[in-house]
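*Asks:* Sequence first, predicted coordinates after that:
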Amino acid sequence: MTQYVLGIDSGSSTVKVTLHTDDGSLVASVAEPTPMDQPWPDAVERDPEAHWAAVAGAVRRLVAHAGVRAGSVAAIGLAGHGDGVHLVDNEGRPVGPALLSQDTRAAAVLDAWAADGTLAELRNATGQVPFPGSPAPLLRWLDRHEPERLARARWVLAAKDWIRLRMTGEIATDRTDAGGSFADLDSHEYSERALQVTGLEHLAYLLPPVLEPTAVAGHLLPAAASELGLPAGIPVATGLHDVAATVLGTVGTEPGRLCVIAGTFGVNVVLVDRPVRNELLNTRPGPFPGTWTVRRTARASGASVAWAAKALLGERGTAGDVLDLAFQADLDHDPPTFVPFVFGGTADQPGYGSFFGLRSWHGREAMLRSVVECIAFNHCHDVGVVRDSVPVRSIHLAGGLTRDSRWNQLLADALDEEISCTRSDDTGARGAATTAAVAAGLAADLPQAVERFRAPSEQIAPGPAAPELRRRLRRFRDILSSVRVLESQLDMSESTSPMPTGVTVREV
């Protein structure tokens, strides 16, 4: 009898679910939007139970659509967006809304840590330079402003760990999510030094136990099984941070194959076999022992497209509208240059967005073209930053923006080299499914599972537009450097609130 595995990838704005046969063949996939609330400009939150309801609804639809016998599902694997804070009490009940990675309420915490040397200590201990939505600054903010909430909490979880708790009643995480703020870069264990320098050692009890991504972390409870449309008792693997899962689902387990993930955030990540400490990069524990992921991340990819849809097209504007109008734009004149950090930057990135070189003849389409181009340019810039520190053998695309072949060609032209692109945007769910395959005993280990489940891809060669795009890319880099200098001389505190009231980020 054919056995199946489920892969669930709960991203920042969309949950994707895939069903595979035991040889990795895709049977069916569905996607479901997840809710996001913005009660005040710096706050980006989610009702954990609404999050669970979105996941349960997606799985029910998939099981019904696939037409397979639910009892033939051998295991479930999970992936989820990283960072943020999901607090639960000793009974596993949410302690208030989850704070998501887009949240910026803790920006002042990072400013203080930069000034007193804490960030340098964290980089040395963990390989991470936190951003406002990382667990450490968010917990520090809560410790100062909502201590009564922390007093009611027993565990701090990542997104996938909350979903697994809802499924199984068990508390756990894996090394790729534990590495968000508190894992030692070399040992992958929780770092006492990281807790000490952030002033959070008194909250160490909140950190969940760390299991292997492929371990059976629990079994499906009857109540959860009923909501999912599955039988109780199915094993659930620990799972992975969605970036690590996407790497497995896109490029596999070979070091040096860089994955450009154009999702809500832009993540440019490569698997390596040694830890890397670099002030411009973040390094986290990898999906299996002896590996790390080196990444350059920007809150300036699909999120900026979603912003442009609302800001330039109105409330009914969509990411698809932005792309269509951008690629229809008349380019008799250069479009303006867009600095895409409307949701803020980290490390050496600007903390705000802007248009440069805007002229009277530039209409809405030219501005949208600038948004789309400069998001690609920022990926190119960040790929270069990664390449300066680690060997990169090849470049591969994944994420929501890659559903548009025109954008994929744009990136190949701007990079001026051949790249590959997956033919689907479900690579995170595929990576999650690999952990289920190992947990169920259908594959011996992650490398074997990945070879079966990895998404097919196609090659994209640069076209005739490459020289012109490279010229505009050089201008983008020059302006980016100038903006950083300007920002250092001005007080931008009144213009850096990255999540204005009423703007809802949706993954493209």
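*Replies:* Perfect, thanks for sending it. Note that the structure is a prediction, hence the values are computed from the model and not measured.

*Asks:* CA only for contacts and neighbour counts going forward, please
*Replies:* Noted.

*Asks:* Quick check, residue 383 in contact with residue 268.
*Replies:* Yes: judged on Cα atoms under 8 Å, residue 383 makes contact with residue 268 at a distance of 6.3 Å.

*Asks:* Which residues are in contact with each of those two?
*Replies:* Listed as contacting both residue 383 and residue 268 by Cα atoms under 8 Å, 6 or more residues apart in numbering are 260, 296.

*Asks:* Between those two, which has more neighbouring residues?
*Replies:* Neighbour totals were compared for residue 383 and residue 268, and residue 268 leads with 29 against 23 (other Cα atoms under 10 Å).

*Asks:* wait, what's in contact with residue 369?
*Replies:* Per Cα under 8 Å, 6+ apart, neighbours of residue 369: 323, 325-327, 329, 335.

*Asks:* Please read the previous query as pertaining to residue 328.
*Replies:* So residue 328 contacts residue 365 (Cα under 8 Å, 6+ apart).

*Asks:* what's the spacing between it and residue 406?
*Replies:* 11 Å (Cα to Cα, to the nearest Å).

*Asks:* can you put the contacts of residue 369 in a markdown table and add distance to residue 464, neighbour count and secondary structure?
*Replies:* Shown next, in a markdown table, are those (distance: Cα to Cα, whole Å; neighbours: other Cα atoms under 10 Å; DSSP: H, G, I helix; E, B strand; the rest coil):
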| residue | distance to residue 464 | neighbour count | secondary structure |
| --- | --- | --- | --- |
| 323 | 20 | 22 | helix |
| 325 | 21 | 16 | helix |
| 326 | 18 | 20 | helix |
| 327 | 16 | 18 | helix |
| 329 | 17 | 18 | coil |
| 335 | 18 | 26 | coil |
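
*Asks:* Out of the residues you listed, the closest to residue 347 would be?
*Replies:* Using Cα to Cα, residue 335 comes nearest to residue 347 of the contacts of residue 369, at 27.6 Å.

*Asks:* here comes the other one, which I'd like you to weigh against the first:
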Amino acid sequence: MLFIGLDIGTSATKCLLMNEAGAVLNIERASYPTSFPEPGWSEQDPELWWNAVCDCIPRLLEGFDASQVVALGSCGQMHGLVVLDEKGEVIRPAILWNDSRTRYQVDYLNREVGVKTVASYTGNVAYTGFTAPKLLWLREEEPVNFSRIAKVMLPKDYVNLRLTGVASTDCTDASGTLLLDVRNRSWSRPMMSVCGLRECQLPQLFESWETVGEVLPEIARQLGLPEGVRVCAGAGDNASAAVGTGAVGPGRCNIVMGTAGTIFMTTEGFLTDGRNRLHSFCSADGGFNLMGCILTGAGCNGWWMDEILQASDYEAEQALVQGGRLGQNDVYFLPYLMGERTPHNDPRARAAFVGMRMDTSRADMTQAVLEGVAYALCDCLGAAREEEVEVLASTICGGGAKSPLWRAIVADVLGIPLQIPQTEQAPAFGAAMLAAVSAGLYPDVGECAHALVKVSPRMVMPNLKIRSLYQGHYDVWHSLYPALQSVYQQIL
């Protein structure tokens, strides 16, 4: 038996082929652009995702017996607003997770409707990236488009719709819409009312491993798949990455160093952050998690390398950072290139270098970028620890996690051991695992993770001496956002 995992990402779609033993047989990807039509806006044409899937899957299957494919799972970027009309056609470009145009709508939800009220409806408070504020923006700024909405979708669910003809979503992805009653895993009628929606405009809810349908016969022929391939509901990218790294069941943690950065911490039952800094979401195994999110994780290093240094050799650039300088860099970087979620919930925040002198080197600034992201992740972990969520170790995945230097910095700053999973493509691997559960190969997600997930036996251990140095530097870094907060309000 073969299983396909799709990851509908922000910059590319990744396709992964897995056999029943959990071996990754092939990985393909197709890239696409993001549009930034206004400052702070971020959009994509959903047709780009579908074209990427149609490009990737046939290449993925080359050299393999496609008749052995029995199920497919999708994951992808969360929060993106895809709106369809009565004919199932896309009304306007999707508004993505890192779009910050909705700060006035967020203010309305958190101040006028009220933080406590919104949290009582959903388990969360409003952020600019979430889906519900985008719907309010659409209602106010594009009322004709809003009036045409027949179905509200999320990115990976749009792909599943094209595959199966079924409008579905799963509880993990729905958690990030601010339209889900997370505790009860059902759509929130009060939030639908706030946003001017009817339940028929929302997709049907499933658990991540549940089958929503089969690949349509004409689509199967187009993609080179056999008829009858099951499609499961799938998961949001972070929830799927947790499955792909084995962060399943209470008391587990996974760090994702992707375009954004997240710390995903599974909990014993539904739990909320009393200060509303962390997200309370459903997990793909039927449980719950707290998640801290920084809007620009490995994307900071991409910006620094590609746009500023205009250098393509990431490894060579990081080789200039001397190991003996870890914990001693007096240059600080605030990684708020797209605003920030955890813990500030401030779309006006911006990135900054602080502490440069005449002798500051290129390597110092590169090191500051890597450390700034690690400090921001430490903010997320600190918020969890204040809620008495204990994190003793974590897996780590994503493009940024491929760097040994960056992994070491994260371990030292956070003060926890890190484990490296068998595949860098943890979200797509998790999606394929969910497909295996959907096909009945395993009775539940936990059994599947126990059987298939493998991590490196070598852990990245924090260096206690460097850790102690970083604690003092983190305190300095942590003081910078409050010092600049009033400035941010003036420059936007």
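*Replies:* Looks like it arrived, so ask away. The model shown is predicted, which means the values in this text are computed figures rather than measured ones.

*Asks:* Checking the aligned partner of residue 56 of structure 1 in structure 2 next. Helix, strand or coil?
*Replies:* Aligned counterpart of residue 56 of structure 1 in structure 2: residue 54 (TM-score structural alignment). The assignment at residue 54 of structure 2 comes out as helix when based on DSSP: H, G, I helix; E, B strand; the rest coil.

*Asks:* Going along the chain, name the strands of the stretch 201-350 of structure 1.
*Replies:* 216-219, 235-237, 240-241, 257-262, 266-272, 282-285, 292-298, 337-340 (DSSP state E, counting those that start in this stretch).

*Asks:* Just name the most buried of those strands.
*Replies:* Highest mean neighbour count among the strands of the stretch 201-350 of structure 1 (mean count of other Cα atoms under 10 Å): strand 240-241, with a mean of 34.

*Asks:* in the superposed pair, what's the mean gap between that strand and structure 2?
*Replies:* Aligned to structure 2 and superposed, strand 240-241 of structure 1 gives a mean residue distance of 1.0 Å (mean Cα distance after the TM-score superposition for structure 1).

*Asks:* Which strands or helices does that strand pack on?
*Replies:* strand 73-80, helix 175-178 (3 or more Cα pairs under 8 Å, 6 or more residues apart in numbering; DSSP states H and E).

*Asks:* and those as TSV, adding distance to residue 249 of structure 1 and mean neighbour count?
*Replies:* Formatted as TSV, those follow (distance: least, Cα to Cα, whole Å; neighbours: other Cα atoms under 10 Å):
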stretch	distance to residue 249 of structure 1	mean neighbour count
strand 73-80	11	30
helix 175-178	15	28
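
*Asks:* what does residue 339 of structure 2 align to in structure 1?
*Replies:* With TM-score structural alignment as the criterion, residue 339 of structure 2 pairs with residue 344.

*Asks:* What is the burial count for its match?
*Replies:* 24.

*Asks:* Contacts only, for residue 152 of structure 2.
*Replies:* 81-84, 201-203.

*Asks:* Is it inside a helix or a strand, and which specific one?
*Replies:* If you go by DSSP states H and E, residue 152 of structure 2 is part of strand 151-153.

*Asks:* which part of structure 1 lines up with that strand?
*Replies:* Taking TM-score structural alignment, strand 151-153 of structure 2 hits residues 155-157 over in structure 1.

*Asks:* Run the chain-centre distance for that stretch.
*Replies:* In this view, stretch 155-157 of structure 1 has its centroid 19 Å away from the chain centroid, taken as Cα atoms, centre = their mean, to the nearest Å.

*Asks:* Next, the mean deviation of that stretch compared to structure 2.
*Replies:* Mean deviation for stretch 155-157 of structure 1: 0.9 Å (mean Cα distance after the TM-score superposition for structure 1).

*Asks:* Nearest to residue 397 of structure 1, out of the helices and strands packed on strand 240-241 of structure 1?
*Replies:* That would be, of these and by Cα to Cα, strand 73-80, which comes in at 18.5 Å.

*Asks:* Mean deviation, that closest one versus structure 2?
*Replies:* Counting by mean Cα distance after the TM-score superposition for structure 1, strand 73-80 of structure 1 comes out at 0.8 Å.
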